[in-house]
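[1] next come a sequence and a model predicted from it.
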Amino acid sequence: MISRDQSLAAQVHLTKAGYDPGLIDGIWGPRSLAAWCGYVAGRPLGALGPLLGAAMAGDFRRFSITTPLRMSHFLAQAAHETGGFRYFVELGSGDGPDPDPWDDYLQRYDYRRSLGNNAGGDGERFRGRGIFQLTGKANYVAYGARLGIDLVGQPERAAEPELAVLIACLFWADHGLNSLADQDDLEAITRRINGGLNGLASRRACLDRAKAIWGAGHGHVA
């Protein structure tokens, strides 16, 4: 858990950096989380910030992402994967070749069995969405069933901030990432999310920024 002193120090840091965590009261809640998301992204998030903060406040407790180090690793990966919380939908389309190099990018995944795609247009329909890029019909079926939501019929819902946070936390828990965060193992976490080490320098920069608000206390796992 986060001590009151850690929370106070983090809230002061965010305030000095120009990000509003609400009351400086030592309570690490939605406002503080929203400000922290903006701080790690390096830009104000506007109306998106409170949506992310509220979702994280609940889901972090539910999935025990509750220490500075665990939260810092989650936010670092989230900020990288979404381009600083700009993109919750994979770029590209499946409309066919034209001068836009992204235009037919997703068509290659239309019949990708490893993703559960089995029809024309599935590559685009079940493109990566959310924080950790939920991709492929099989994953939309599986996570939709767990959430009680028809993500196959409404795949765009996976990009909604509240659901994006919940799906990302489920993925985090499914892949045992809390224990790797406790070990401060950025590379192992990156491999489980990305399948490799793509964007490692950016992820490390995001992690350094996420940790900065905690000072010397970021590594405490209480």
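    Cool, got the structure.

[2] use CA for all of it now, contacts and neighbours both
    OK.

[3] what's around the closest residue to residue 115 other than its chain neighbours, how many residues?
    Ranked by C-alpha to C-alpha, 6 or more residues apart in numbering and with sequence neighbours excluded, the top spatial neighbour of residue 115 is residue 136, at 4.5 Å. By the measure other C-alpha atoms under 10 Å, the count of residues near residue 136 is 26.

[4] next one for the comparison:
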Amino acid sequence: MNIASLQDVLAASLRGEPAALSRLFDIIDRNRDGKMTAEELQAAITLPAHAQSISQLIIYKESEWYHQPQKWDALDELLGHSGSTPHLNWLAEKQRIKQISWWSEVAEKVGLPVYGKVFHFHPVGLVGHFSSQKAYCFTLGMMKKIYSKSSSSMFPRMQKIINELNEHIELYKLDTDLRRAHFWAQVTHETGVNISIEESFIYSKQGLIGTFGYFGRHPDKATVFGYADSARKTINAAGEKITSIDHEEIANRAYGGLLGNGDYFTGDGWKYRGRGLKQLTGRSNYNKFNKWHKKHWPNDPIDFVENPNSLLEAKYAVRSAAYFWIDNHLYNIADSGATSNAVDRMTEIINKHTHSYPERRENFEKIWREKWLIQ
């Protein structure tokens, strides 16, 4: 089947499944021109995760063994064949095609449809789809339990996160109950009730001093940028309004010269602030994630160092968290057991000086005890 006919078949057979069709174009049509070329398909199947998705397609299409001479005759003019100027090689090829097309001879005898249309599937891909290893799927119901205080407006974001996770569970090393529980214990703390995938810079004066070394050394600046009263979080200790410009100031002062960032004046602190499910922070971490992403998705040309806000898109938010999880071998810590010690060791790698160790332990204990991520 050629690429053009594959597009038609996909569009027709998935007309009632726009999400599935969109996902296929995401995988194959990397330049987003609405067409799938042979080169794009070949590139897609070089990646195991994408090859797996494509191998699970079931396509309803006329069999190549069902011979219809008019379809081949339609190529005569293109190949330079006519009654007055016969193309002998093309005539021989059409005869060969007719001889090896067996469908019409056997269809009625063995119960095949005489019109030649059947379902085509990849046998190994189909079997793999039903294997026990691929049986696990994150569900919206699971996420609703974990984020029980979230409003229904968060459900679409939850679903996008779920879709990305389910697409690459093995690659992301989230293939055991214990790993999933540890992963979400950390992610739920990083994202909070509203599943925020962007770092907030709303801090009290004491919060700034206790969280960032810069403000610990310059408490007078914490008075300027931190709120004094939790009931009025937009007003600082001097009674002045705290604005988004102040949030940028906090980031540039807190992260300037750290995590691969340039100094305060470069603006790197704000540019490479925390984003994604794990709040990836700092130019060096964005750069490492960029390299990791290109390795696994070479046909996705996005540059996260140049376009850091891309991590605010759900699938990249997930991938950035998965990168950190894999790159720091957090899954190995998860494998060590359902213990507070394992949670603390993981937290130390994610944010060593955080005050949130107890909350993260509590997250894990609740997820594990209630079996929220076990099917």
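    Cool, got the structure. None of the values given here were measured: they were computed from a predicted structure.

[5] quick one on the thing from earlier: hmm, residue 121 and the residue nearest to residue 115 of the first structure touching each other?
    No. When contacts are counted by C-alpha atoms under 8 Å, residue 136 of the first structure is not listed as touching residue 121 (11.3 Å).

[6] residue 145 of the second structure matches what in the first structure?
    Aligning on TM-score structural alignment places residue 145 of the second structure opposite residue 39 in the first structure.

[7] element containing that match?
    helix 30-41 (DSSP states H and E).

[8] what sits up against the helix or strand just after that helix?
    With elements assigned by DSSP H and E, the helix or strand that comes after helix 30-41 of the first structure is helix 48-62. If you take C-alpha atoms under 8 Å, 6 or more residues apart in numbering as the criterion, helix 48-62 of the first structure is touched by 29-35, 37-38, 66, 71, 161-162, 165-166, 169.

[9] what span of the second structure is helix 48-62 of the first structure aligned with?
    Alignment of helix 48-62 of the first structure against the second structure: residues 157-171, by TM-score structural alignment.

[10] rewinding a little: the helix holding residue 39 of the first structure to helix 48-62, inter-axis angle?
    110 degrees (axes from the mean of the first three to the mean of the last three C-alpha atoms, to 10 degrees).

[11] chain center to helix 30-41 of the first structure: distance?
    In terms of C-alpha atoms, centre = their mean, to the nearest Å, the centre of helix 30-41 of the first structure is set 13 Å apart from its chain centre.

[12] count the residues that sit near residue 103 of the first structure.
    If we define neighbours as other C-alpha under 10 Å, then residue 103 of the first structure has 16 of them.

[13] any idea how far the counterpart of residue 99 of the first structure in the second structure lies from residue 283 of the second structure?
    With TM-score structural alignment as the criterion, the equivalent of residue 99 of the first structure in the second structure is residue 241. With the distance defined as C-alpha to C-alpha, to the nearest Å, residue 241 of the second structure ends up 30 Å from residue 283 of the second structure.

[14] how many residues are close by the match of residue 145 of the second structure?
    Counted with other C-alpha under 10 Å, residues neighbouring residue 39 of the first structure total 22.

[15] verify the stated contact: it with residue 13.
    No. The criterion here is C-alpha under 8 Å, and residue 39 of the first structure misses it with residue 13 at 10.0 Å.

[16] quick check: neighbours shared by those two?
    Between them, residue 39 of the first structure and residue 13 share no contacting residue under C-alpha under 8 Å, 6+ apart.

[17] can you pull out the helices in the first structure?
    Per DSSP state H, the first structure carries helices over the ranges 4-16, 30-41, 48-62, 68-81, 122-125, 137-147, 161-174, 177-182, 186-194, 200-212.
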